[in-house]
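**Student:** Whatever this is, show me its structure:
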Amino acid sequence: MNLSIVIPLLNEEESLQELHDWIVSVMKAQQYSYEVIFIDDGSTDRSWEIIEKLSGENPNIKGIRFLKNFGKSQALHAGFAKAQGDVVITMDADLQDNPEEIPELNEMIVKGHYDLVSGWKKKRYDSMVSKNLPSKLFNWAARRTSGVQLNDFNCGLKAYKNTVVKNIEVSGEMHRYIPVLAKNAGFSKIGEKVVKHQARKYGETKFGMDRFINGFLDLITIWFLSRFGKRPMHLFGAWGSIMFVIGFFSAGYIGFSKLYRLYSDLPYDLVTNNPWFYISLTTMIIGTQFFLAGFLGEIILRTKNNEERYKISEEVNFKK
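**Tutor:** Here you go, the predicted model:
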């Protein structure tokens, strides 16, 4: 199979039929063998009914329905697990991503030998203040932190080799950082393509300004995980040891100074009257806590990940 098109969605009943027809017209024009996997992330409208209708009319249309809203990352993870195509395309269901970009993205993977190609919505139709400026700041920070030189990390239109999606774990809200996850997994040939951005035709965006705050917090998380995720002791243990040693020798110096003054019949104060004693003691305590944090982190890495996973209520057109 040439292509798997993975489309997560939430309450997009108005756009699904039009998106389906648009994708099918492109697939027929290019004579691709394909599958389209719609992942209904807990929609409360008629989205699932429409997916069932489309899958009944077109055997290439497949659907996964979650019991509730688990988020875009989990939806993509479910789609990636089912994808069978040599090239996997992800796109949003709101008609803001243009299916006519798919052939060129596919070409870059197949003939350009890229592991991953990310879309870049260079010209956007979003509000300059509420989306464009925060997005530019977010992308700048992501480039500086991750080392992946992309202009638009959050573009939903991306293409992947099948081996990439099978070797990355998209959890939490890490869908924004799939290129970084791919790089950390060893897939280094990551490209970018300018794609058309369409103005939203139906409904309202499901993401508010809080996505940028969450995005920056996730960026810090993925930076830490990429550098110290498998060895937290190297960070917390090192800082903890340094702080403990500094505090210990500082407290020792304070105690030695008092003993020297006692021995030499010089005037002295109580150790507890010296503010540096408390600074040293605090440094030792914090250092110990850092060390324990690193030690506990190492233990946690050896335990099972208990993050809540998506739960599927229904599927259509998947072979049992």
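
**Student:** contacts, neighbours, all on C-alpha from now
**Tutor:** Will do.

**Student:** the strands in this structure, which residues?
**Tutor:** In the chain, the strands defined using DSSP state E lie at 3-9, 34-40, 61-66, 87-90, 116-120, 158-161, 190-194, 312-316.

**Student:** you'd agree residue 114 is up against residue 108?
**Tutor:** Yes: Residue 114 is within contact range of residue 108, at 6.2 Å (criterion: Cα atoms under 8 Å).

**Student:** here's the other one to compare against:
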Amino acid sequence: MDISIVIPLYNEEESLPELIAWIDKVMVENNFSYEAIFVDDGSKDTSWSVITQLKESYGSVKGIKFRRNYGKSAALNVGFEAAQGDVIITMDADLQDSPDEVPELYRRIKEENFDIISGWKKKRYDPITKTIPTKLFNAATRKMSGIQLNDFNCGLKAYRKDVVKTIEVYGEMHRYIPVIAKWAGFSKIGEQVVEHRARKYGVTKFGLSRFINGFLDLLSIFFVGKFGKRPMHFFGSLGVLSFFIGIIMTLWMIGVKLYHIAAHIPYKREITDQPLFYIALVAIIVGSQMFLTGFVAELVTRNAPERNQYLIEKEL
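**Tutor:** Model (predicted):
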């Protein structure tokens, strides 16, 4: 099979017939064999009934329905597990992503040997309350990940099959799939300008909370990807640094005290009366706690069942 199109959805009953008709038209015109996997993320409307009816009209349609709403990341992860195509395309169900982009995305994955091609909605039809936070998050993600993409959150992306069968997507991490893929060793990531269409039906399903959750997930990805198998390098380094800063401040205060005593210079302030004493004490305590945290995390990591699981690309 050439292409698997994974479409997560939540309350999109109106757009589904038009979307699958458009997808089928593009696939037939380009002689692609394909499957369209609709993942119903616990919709409250008749989306699942629509998918059931579409299955009768289009043999390429497959459906997965969650019992409740788990989120877009969960829907994508389940869709990736079910996908059988050589190239996996993801797109939103609200008709804001154009199926006409699929042939070029497929060509670049197959002919230019990219691991991922991420869509870039250069011209957007979103309100400013959505576009400004998105730009800030894209800039922060570029800085932290080193991946030079303009639009990490675009739902229209293309993947080699190996990528989606290797990575795991959870939480709110769907917008950071290129970062997850890079940490997994898939570093050939490209970008393609795609059309962003104005929403035709329904309303957006995402609120402002997604930006907070997205930032926290970015920190999680960065930490786990870099220190997941060696947590002592992170906690231990910070702990030792904090501990020695506290020790140096303490020794400096003691040295000043001894100098005044040896020189017979009056020194009325006790060490414990100085604010610096408490700063040094906190630094020593925090440093010790961080070091112990790293030690415990190292023990947990070394006893984890996946401690020696590594991704092997080729084997002779």
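
**Student:** sorry, back to before: as CSV, the strands of the first structure with mean neighbour count would be great.
**Tutor:** Shown next, in CSV, are those (neighbours: other Cα atoms under 10 Å):
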stretch, mean neighbour count
strand 3-9, 26
strand 34-40, 26
strand 61-66, 23
strand 87-90, 26
strand 116-120, 25
strand 158-161, 27
strand 190-194, 19
strand 312-316, 14
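
**Student:** Out of those strands, flag the one nearest residue 147 of the first structure.
**Tutor:** With Cα to Cα, the closest approach to residue 147 of the first structure among the strands of the first structure belongs to strand 190-194: 11.4 Å.

**Student:** number of nearby residues for the residue lying closest to residue 103 of the second structure once chain neighbours are set aside?
**Tutor:** Of all residues not flanking residue 103 of the second structure in the chain, residue 30 sits nearest, at 7.4 Å (Cα to Cα, 6 or more residues apart in numbering). Neighbour count for residue 30 of the second structure, taken as other Cα atoms under 10 Å: 11.

**Student:** Aligned counterpart of residue 30 of the second structure in the first structure, please.
**Tutor:** In the first structure, the residue paired with residue 30 of the second structure is residue 30, using TM-score structural alignment.

**Student:** Next one: its match from residue 65 of the first structure, what distance?
**Tutor:** Applying Cα to Cα, to the nearest Å, the value for residue 30 of the first structure to residue 65 of the first structure is 29 Å.

**Student:** Return the residues in contact with the residue of the second structure most remote from its centre.
**Tutor:** Distance from the C-alpha centroid of the second structure peaks at residue 264, with 63.5 Å (Cα atoms, centre = their mean). Counting by Cα atoms under 8 Å, 6 or more residues apart in numbering, residue 264 of the second structure touches no other residue.

**Student:** Surely residue 95 of the first structure is in contact with residue 203?
**Tutor:** No: at 10.7 Å, residue 95 of the first structure and residue 203 do not qualify as touching, with contact defined as Cα under 8 Å.

**Student:** So which residues of the stretch 151-300 of the first structure form helices?
**Tutor:** Assigned by DSSP state H, counting those that start in this stretch, the helices in the stretch 151-300 of the first structure fall at 162-165, 178-184, 210-228, 232, 238-263, 275-301.

**Student:** With distance to residue 15 of the first structure as added columns, please give the ones you listed in a markdown table.
**Tutor:** Output for the helices of the stretch 151-300 of the first structure, formatted as a markdown table (distance: least, Cα to Cα, whole Å):
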| stretch | distance to residue 15 of the first structure |
| --- | --- |
| helix 162-165 | 26 |
| helix 178-184 | 25 |
| helix 210-228 | 23 |
| helix 232 | 45 |
| helix 238-263 | 53 |
| helix 275-301 | 42 |
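
**Student:** just so I know, which of the ones you listed lies nearest residue 135 of the first structure?
**Tutor:** For the helices of the stretch 151-300 of the first structure, proximity to residue 135 of the first structure was assessed by Cα to Cα; helix 210-228 is nearest, at 7.5 Å.

**Student:** rewinding a little: look up how far residue 4 of the second structure lies from the residue nearest to residue 103 of the second structure.
**Tutor:** 14 Å.

**Student:** what does residue 208 of the second structure give?
**Tutor:** Separation of residue 208 of the second structure from residue 4 of the second structure (Cα to Cα): 31 Å.

**Student:** Who are the contact partners of residue 288 of the second structure?
**Tutor:** Contacts for residue 288 of the second structure (Cα under 8 Å, 6+ apart) come out as 239-240, 243.

**Student:** Most neighbours among those residues, please name it.
**Tutor:** Among the contacts of residue 288 of the second structure, residue 239 has the most neighbours (other Cα under 10 Å), with 25 neighbours.

**Student:** didn't that one look like it was pressed against residue 287?
**Tutor:** Yes: with contact defined as Cα under 8 Å, residue 239 of the second structure counts as touching residue 287 (3.8 Å).

**Student:** and which of the contacts of residue 288 of the second structure is nearest residue 304 of the second structure?
**Tutor:** The nearest member of those to residue 304 of the second structure, counting by Cα to Cα, is residue 239 at 23.4 Å.

**Student:** tell me the contacts of the closest one?
**Tutor:** Contacts for residue 239 of the second structure (Cα under 8 Å, 6+ apart) come out as 286-291.

**Student:** looking at the first structure, which of the residues you listed still make contact?
**Tutor:** With both residues aligned by TM-score structural alignment, their matches' Cα atoms under 8 Å, the contacts of these that the first structure also has are 286-291.

**Student:** can those go into CSV with extra columns for distance to residue 141 of the second structure?
**Tutor:** Listed next are those as CSV, based on distance: Cα to Cα, whole Å:
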residue, distance to residue 141 of the second structure
286, 29
287, 29
288, 32
289, 30
290, 27
291, 29
